[in-house]
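J.: Pasting a predicted model and its sequence here:
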Amino acid sequence: MARNQLRPLQQMAYQKRMKTYFVKEKLMVEEAPFRYDNLEGKVFAEEDGSKVYVNALNDAMNILKNRKRNENSPLGIDVPESKRPSRLHPGHPALLTMDPETFLELANQVTKLKMFPYFDIAHSAITVLYLREDLGPRALEFSRKHPLACYVSAMLQIFAGGIIASALLGEPMLGPFKNSGQLMIATAVWYFIFYMPFDIGYKITKVLPIKVVLAAMKEIYRCKKVHDGVTHAAKIYPQGILAMIVIGTVKGNGGGFIKIIDRLVRGVWTPAAMEFLVPSFPTKACLTAATIFVLDKRTELISAPHSLVYFGIVIFFVYFKLSSLLLHIHDPFVPFENLVCMFFFGGIWDTVARLAGRKSATEETNGKMETKSDVAKKKE
C-alpha cells in the first residue's frame, strides 16, 4: 500500500533506490545517503558534514502520515502533528476539536430532536416541581384538601404557552389539550410528584443530578416551543414581526404570564406577580431567542445556517439554566438593563437633576447661613 502510494512521488526524489515503510506509525527511511531525523521528523542527506533536507520526499511523507493518521484516529479528525503524541488517549484535547461539517451535522440532529415523550416528561416534571415549591411548606396539605385545584393549576402551568398563544391568535384555547399522550404524561408526572407514598416522587425529582438533567432537557424543549411559536405566527401574520416575537415569547415561557390565573385557581390573589412588572429571566431569554429567530427568518442580517442559529440558542438556554442551578447566576441581563436604562430611559438625566437639585439646595442653605450671620453682626 505504501509503495503504491509513494510510487508517483518517489520519481521526484533524488534516488530511485529508496525504500519506505511504516513501523509503529512512524515512517522510516533506509538506503544511504538518506537518513531520518527523529527530532525534526524529516528525511535529510549528508553533504559536506551538513544536513540537506529532501523536500520532495518530505512532502510525500507528510501526505502518507496524514492519511495514516486519519485512518487510525478514533474520530477521523485531522490533528496537527504538534498537538498529537505518539498515541492519543480518549480524553486528549486534540481529539476534542471538531471540524465545521461535524458541528453542522450535530446542529442538524438537534433541530430534528423529537420532544415526545422524554422532553415532555422533563418539561412536566420541572413545571410541577416549581408549582410545588410555589405552594410552600403546606403543599402536601393543599394537595390533599384541594386535589382538583392542584390538578387544574398544574395543567395550566404545563400547557400555559399553548393556551395563551391560542387566545392571542384567535384559536381554540383548549387546543393544547387535544394531544391525549401529552395530557396523560402531564397527569402521571403531577401524580408522581404529589401523591407517591412517602413523598418519594418529589424527593427523587429534587436530587440535584436528576434535576440538572431534567432542567437541561426542559431548556431544549423551551427552545423548540419558541421556534414553533415564531413559525406558527409567521404563517398567520407573514409580515407581523411583532406578532411573531410575542407568540414565540409566550410559547417559551407561558407559565410566567399565566401565574396570576394559576394562583387564583389555588385561592391566592397576587397582582404584583404580573410578568410585565418584573420580567423573569426565562421571559427575557425567550424574547431574545424569538427576536433572533425572526431576524433569521425575515432578514439577511444573520448569514449562518438556520440549524446553527437554533443550536446556538439551545446552548444559550442550557448554559444559563445550569448556571442558575449550580452557580446561582439568576439573571445575566441585569447589567445590560441598567446600562440601557441609564442612557435611554431617563437614568442619566435623573442623576443630573438630582445633582443639580442638591447643588441648589446647598447654595440656598449657605445663603441662609450667611444672612443669619449678617443679622447677628448688626445686632452686635
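T.: Nice, I can see it.

J.: When you work out contacts or count neighbours from here on, use the C-alpha atoms and nothing else.
T.: OK.

J.: Please, where are all the helices along the stretch 51-200 of the chain?
T.: Assigned by DSSP state H, counting those that start in this stretch, the stretch 51-200 of the chain shows helices spanning 55-72, 100-111, 118-135, 139-145, 147-158, 160-168, 180-195, 200-206.

J.: how about the fifth one: buried residues?
T.: Of the residues in helix 147-158, those buried by neighbour count under the rule 16 or more other C-alpha atoms under 10 Å are 149-151, 153-158.

J.: Repeat that for stretch 254-269.
T.: Buried residues in stretch 254-269 (16+ other C-alpha under 10 Å): 254-263, 265-266.

J.: Take this one as well and set it beside the first:
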Amino acid sequence: MDLLAFLNPNELSLGMSKLAMYPLFDTAHYIVSLMALKEQPGAVAFAQRSPFACWFSSMLFCFGGAILSNLLLAEPAVAPLSNDANVLLASLIWYLVFYCPQDLVYRSAALLPIRLVLSGMKEVTRTWKVLGGVAQAQKHYKDGILVMIAVGWSKGAGGGLISNFEQLVRGIWKPETNELLNMSYPTKVTLLGAVMFSLQECRYLPLQKHHLMFIYTVFLVVNKTRMMLSGSHSWLFSPVEGAVHRALFAGESTDPTPKAKAPGRTSSADTCAAPELDGKAASENQNGSAASESDGEPSAKSGTRDQTPGCVGGSKKTD
C-alpha cells in the first residue's frame, strides 16, 4: 500500500498521458524505423545507388501510418508531410543512419542498451498513434467502432501494412510477404490496442482513457524488452490465438477441386479395366472365394487388356 501511495498510479498515468512526442520520442521512432529499413537485404546497396528513392522509402517507413489512415478517411495523403519540422528531423536521421562516416550513428544505436531504450520509446509512440487514429475516425464516424478500429490500426502499424508498396519503391515485388497473410508482432499488438481504445471511446470498456493508455504502454514496453532480451518473436497471446484458430477456422477441408487420377491411369485403361474386373468378380463368385482389393486389379504383365474386344487403345501399357 505504501508503494502504491508513493507511486500514485492515477497521477502517474495522468502525467504520462500528457507527454509530448516531439522531439525525443519521435526521434526514437525515426531511428528505430530507419535502422529496421537499413537491416533489410540489399538496402545499403540500394541507398548508395538511388539516394532519392531511399529517402522516399524511408519517409514511408516513418510516416506510413499517418498516410494510410488519411487514405482510409479520404483525407489528403500528403498531409503528414506538411509538418516541416517532423519531415526535416526524419530526413536528418535518414542521412545519418545511411550515410554517416564510419557508420557511427547506426553502430552506436545498435548497441543493446541504447537500442532497448530507443525501442521502448518507439513503443510509447505506438500508443499515441493508435489513440490518435481512433480519435481521428470518431470525428468523422461517431460510434462507428469498425471504422475506428481500422483507422487506429492503420495509423499505428501503417508502415507494416504498406510494406509491399514500400518494397516496390525499392524495386522489389513480393506479394507473398503481405502483412495480412502473416501478421507480425507489431501488427497484432497494434490491432489489439485499436480494439481496446475503440471500445473505450464507445463506452464499452469501463476504464478512463489515461488509465488505458498507461496499461497498454507498459504492456508494450515490457513485452518488447522481454522479446529483445530473450531473442523471441512470439507474443503472450499466441496460445489463445492458436486455440481460437483451431476451434473456429481449422475445420475439415471442403476443397471442391477434384482429385487427380493416379499416375499411369488413362481413360482408355480405365475403360478396359471395367469388363476385366467384372469378369473376374463373376468368376470368383462362382468359385465361392473372396479376393482382396489388391488381387482384384488385373496384372499389367498379362495380355488380358490387349485381347479385350471393343476396347479402344487397350494395348496401351500402364505403369
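T.: Received the coordinates, thanks. For clarity, every value in this text was computed on a predicted model and none was experimentally measured.

J.: Just put the buried residues of helix 147-158 of the first structure in TSV and tack on distance to residue 197 of the first structure.
T.: Formatted as TSV, the buried residues of helix 147-158 of the first structure follow (distance: C-alpha to C-alpha, whole Å):
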residue	distance to residue 197 of the first structure
149	21
150	18
151	18
153	22
154	20
155	22
156	25
157	24
158	23
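
J.: Residue 68 of the first structure: which of those residues is nearest?
T.: Here the nearest of these to residue 68 of the first structure, counting by C-alpha to C-alpha, is residue 158; it sits at 53.5 Å.

J.: which residue ranges form the strands in the first structure?
T.: Assigned by DSSP state E, the strands in the first structure fall at 19-23, 26-30, 34-37, 42-47, 50-53.

J.: in the second structure, what residues pair with the fourth one?
T.: Under the alignment (TM-score structural alignment), strand 42-47 of the first structure falls on nothing in the second structure.

J.: What lies in contact with that strand?
T.: 29, 33-37, 51-54, 57-58 (C-alpha atoms under 8 Å, 6 or more residues apart in numbering).

J.: If you rank those by neighbours, which is first?
T.: residue 57 (21 neighbours; other C-alpha atoms under 10 Å).

J.: so what corresponds to that residue in the second structure?
T.: In the second structure, residue 57 of the first structure lands on no residue (TM-score structural alignment).

J.: Residue 9 is in contact with residue 57 of the first structure, correct?
T.: Yes. The criterion here is C-alpha atoms under 8 Å, and residue 57 of the first structure meets it with residue 9 at 7.2 Å.

J.: Could I get the strands of the first structure in JSON lines, plus columns for distance to residue 5 of the first structure?
T.: Formatted as JSON lines, the strands of the first structure follow (distance: least, C-alpha to C-alpha, whole Å):
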{"stretch": "strand 19-23", "distance to residue 5 of the first structure": "11"}
{"stretch": "strand 26-30", "distance to residue 5 of the first structure": "13"}
{"stretch": "strand 34-37", "distance to residue 5 of the first structure": "19"}
{"stretch": "strand 42-47", "distance to residue 5 of the first structure": "18"}
{"stretch": "strand 50-53", "distance to residue 5 of the first structure": "21"}
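
J.: Identify each buried residue in stretch 314-332 of the first structure, please.
T.: Under 16+ other C-alpha under 10 Å, the buried positions of stretch 314-332 of the first structure are 314-318, 320-322, 330-331.

J.: mind listing which of the residues you listed are in helices?
T.: For those, the ones inside helices are 314-318, 320-322, with DSSP state H as the criterion.

J.: closest to residue 208 of the first structure among those?
T.: Nearest member of those to residue 208 of the first structure, counting by C-alpha to C-alpha, is residue 322, at 11.0 Å.

J.: Distance check, the closest one against residue 128 of the first structure.
T.: 19 Å (C-alpha to C-alpha, to the nearest Å).

J.: With residue 233 of the first structure instead?
T.: Separation of residue 233 of the first structure from residue 128 of the first structure (C-alpha to C-alpha): 28 Å.

J.: With residue 190 of the first structure instead?
T.: From residue 190 of the first structure to residue 128 of the first structure the distance is 6 Å (C-alpha to C-alpha).

J.: now swap in residue 356 of the first structure and tell me
T.: 52 Å.

J.: For the two, indicate the residue with more neighbours.
T.: Per other C-alpha under 10 Å, whichever of residue 356 of the first structure and residue 128 has more neighbours is residue 128, with 27 against 12.

J.: so the more buried one touches residue 188, yeah?
T.: No. Counting by C-alpha under 8 Å, residue 128 of the first structure stays clear of residue 188, with 10.9 Å between them.

J.: What segments of the stretch 151-300 of the second structure are helices?
T.: Taking DSSP H, counting those that start in this stretch as the criterion, the stretch 151-300 of the second structure carries its helices at 163-169, 185-201, 209-230, 238-248, 267-287.
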